[in-house]
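Engineer: Coordinates for the following, if possible.
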Amino acid sequence: MISGGSTDGDSNRARKTKSRREWLEVDGRRRDEPVISFGPEDLKGVSLPHNDALVIQARVANYDVLRVFVDNDSSVNVIFKEALVQMNLHEYQLEAVETALFGFAGHAVYPEGEITLPLTLGAGELRKTAMTVFTVVDTPSLYNIILGRPAMNEMRVVASTYHQKIKFPVR
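Structural biologist: Model (predicted):
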């Protein structure tokens, strides 16, 4: 779990303003959303029992990225600097971020910055793309990306670690 970052703004004032706006919103639910569920058919290919992390493949800025960790508990989307280097995107101008992240081996990690990139989940007719803000971190990791709540909520992703799948509404 990664916490901190500039998800709600890079200052206390920005976070409080966002909180007030959300509190004042009336019913923001969409009434045309499909029901998303998981059933026995979604277990095809999954070896049970397991305690595996949910790791997927995604397309980011026209690159296929393996080892994308889906983390419902992370308050930011993280892309590791080494992944940006491998994608030849490391020289892009990053937006400055001053808020530390916590959760990397229990100590604060200060991001290199933020970068907004197109993120595509799924394939064919069952795919969805959204411009996604990633916090860039220069620290070793088994993963290339940690997909946190901001992207999951934006794309309305429902994850099941038991089924080792994600689902989201598409047109």
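Engineer: C-alpha from now on. contacts and neighbour counts both.
Structural biologist: Will do.
Engineer: which stretches of the chain form helices?
Structural biologist: Using DSSP state H, the helices found in the chain span residues 12-24, 81-86, 149-154.
Engineer: ok, how many other residues are close to the residue lying closest to residue 133 once chain neighbours are set aside?
Structural biologist: Distances taken as Cα to Cα, 6 or more residues apart in numbering place residue 116 nearest to residue 133, at 4.3 Å, with adjacent residues excluded. Residues near residue 116, counting by other Cα atoms under 10 Å, number 14.
Engineer: what sits against residue 116?
Structural biologist: The contact partners of residue 116, taken as Cα atoms under 8 Å, 6 or more residues apart in numbering, are 131-134.
Engineer: Let's compare: structure for the following, please.
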Amino acid sequence: MEGPMIIEAEIGGHCIHHMYMDGGSASKILYEHCFSRLRLKIKNQLKSATTPLIGFSGEIIWPIGKIQLLVKIRDEEHSTSAWMNFVVVRSPSPYNVIIGRPGVRKLQAVPSTAHGMLKLLVEGGVITLKSSRLVPLECAMVSEPEGTPPATKPIVE
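Structural biologist: Below you'll find the predicted structure:
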């Protein structure tokens, strides 16, 4: 598989599609186009942020704010979750969320971009999830968790 590690997760009680697991980033970023689709109760938890983000080419992005949300990744039977502090930014992106190394570590996840898979430690063992394919219509999808399909496609070992 070529391309980034893309998964789906439940974040703040919403099913978030097109989440990028970025092993090269130290940040946890929630893009404004995704943040604006969350319930008002969640959006009201946004706090001010005063530290800018510096991009690879040196561009400075001033965050809209920061917010702490529960991130839950699951298959049909198992799940793992962790609280994460996201920086909310206004910037064009094909992704809704980026989770960098610290977030990957909090989830006790092991991503393999070469195989397009993510291994997660859950109660009772380890599960393996397969990365989602890029589907342009899904990029902006944010939905309620009730009745949603599993966050990612499970791999049976």
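Engineer: which residue lines up with residue 48 of structure 2 in structure 1?
Structural biologist: Using TM-score structural alignment, the equivalent of residue 48 of structure 2 in structure 1 is residue 96.
Engineer: wait, its match sits on residue 112?
Structural biologist: Yes - between residue 96 of structure 1 and residue 112 a contact is recorded at 7.3 Å, counting by Cα atoms under 8 Å.
Engineer: Compare the two and say which is more crowded by neighbours.
Structural biologist: The neighbour count for residue 96 of structure 1 versus residue 112, taken as other Cα under 10 Å, is higher for residue 112 (17 against 13).
Engineer: Per the alignment, name the residue of structure 2 opposite that one.
Structural biologist: Aligned against structure 2 - with TM-score structural alignment as the criterion - residue 112 of structure 1 pairs with residue 64.
Engineer: Now do that match against residue 108 of structure 2, distance only.
Structural biologist: Distance of residue 64 of structure 2 to residue 108 of structure 2, computed by Cα to Cα, to the nearest Å: 28 Å.
Engineer: returning to what we had before: and the gap between the match of residue 48 of structure 2 and residue 140 of structure 1?
Structural biologist: 21 Å.
Engineer: what residue of structure 1 takes the place of residue 88 of structure 2?
Structural biologist: Applying TM-score structural alignment, one finds that residue 88 of structure 2 aligns to residue 136 in structure 1.
Engineer: and its match, how many neighbours?
Structural biologist: Residue 136 of structure 1 has 25 neighbours, counted by other Cα under 10 Å.
Engineer: That one contacts residue 115, correct?
Structural biologist: Yes - when contacts are counted by Cα under 8 Å, residue 136 of structure 1 is listed as touching residue 115 (7.1 Å).
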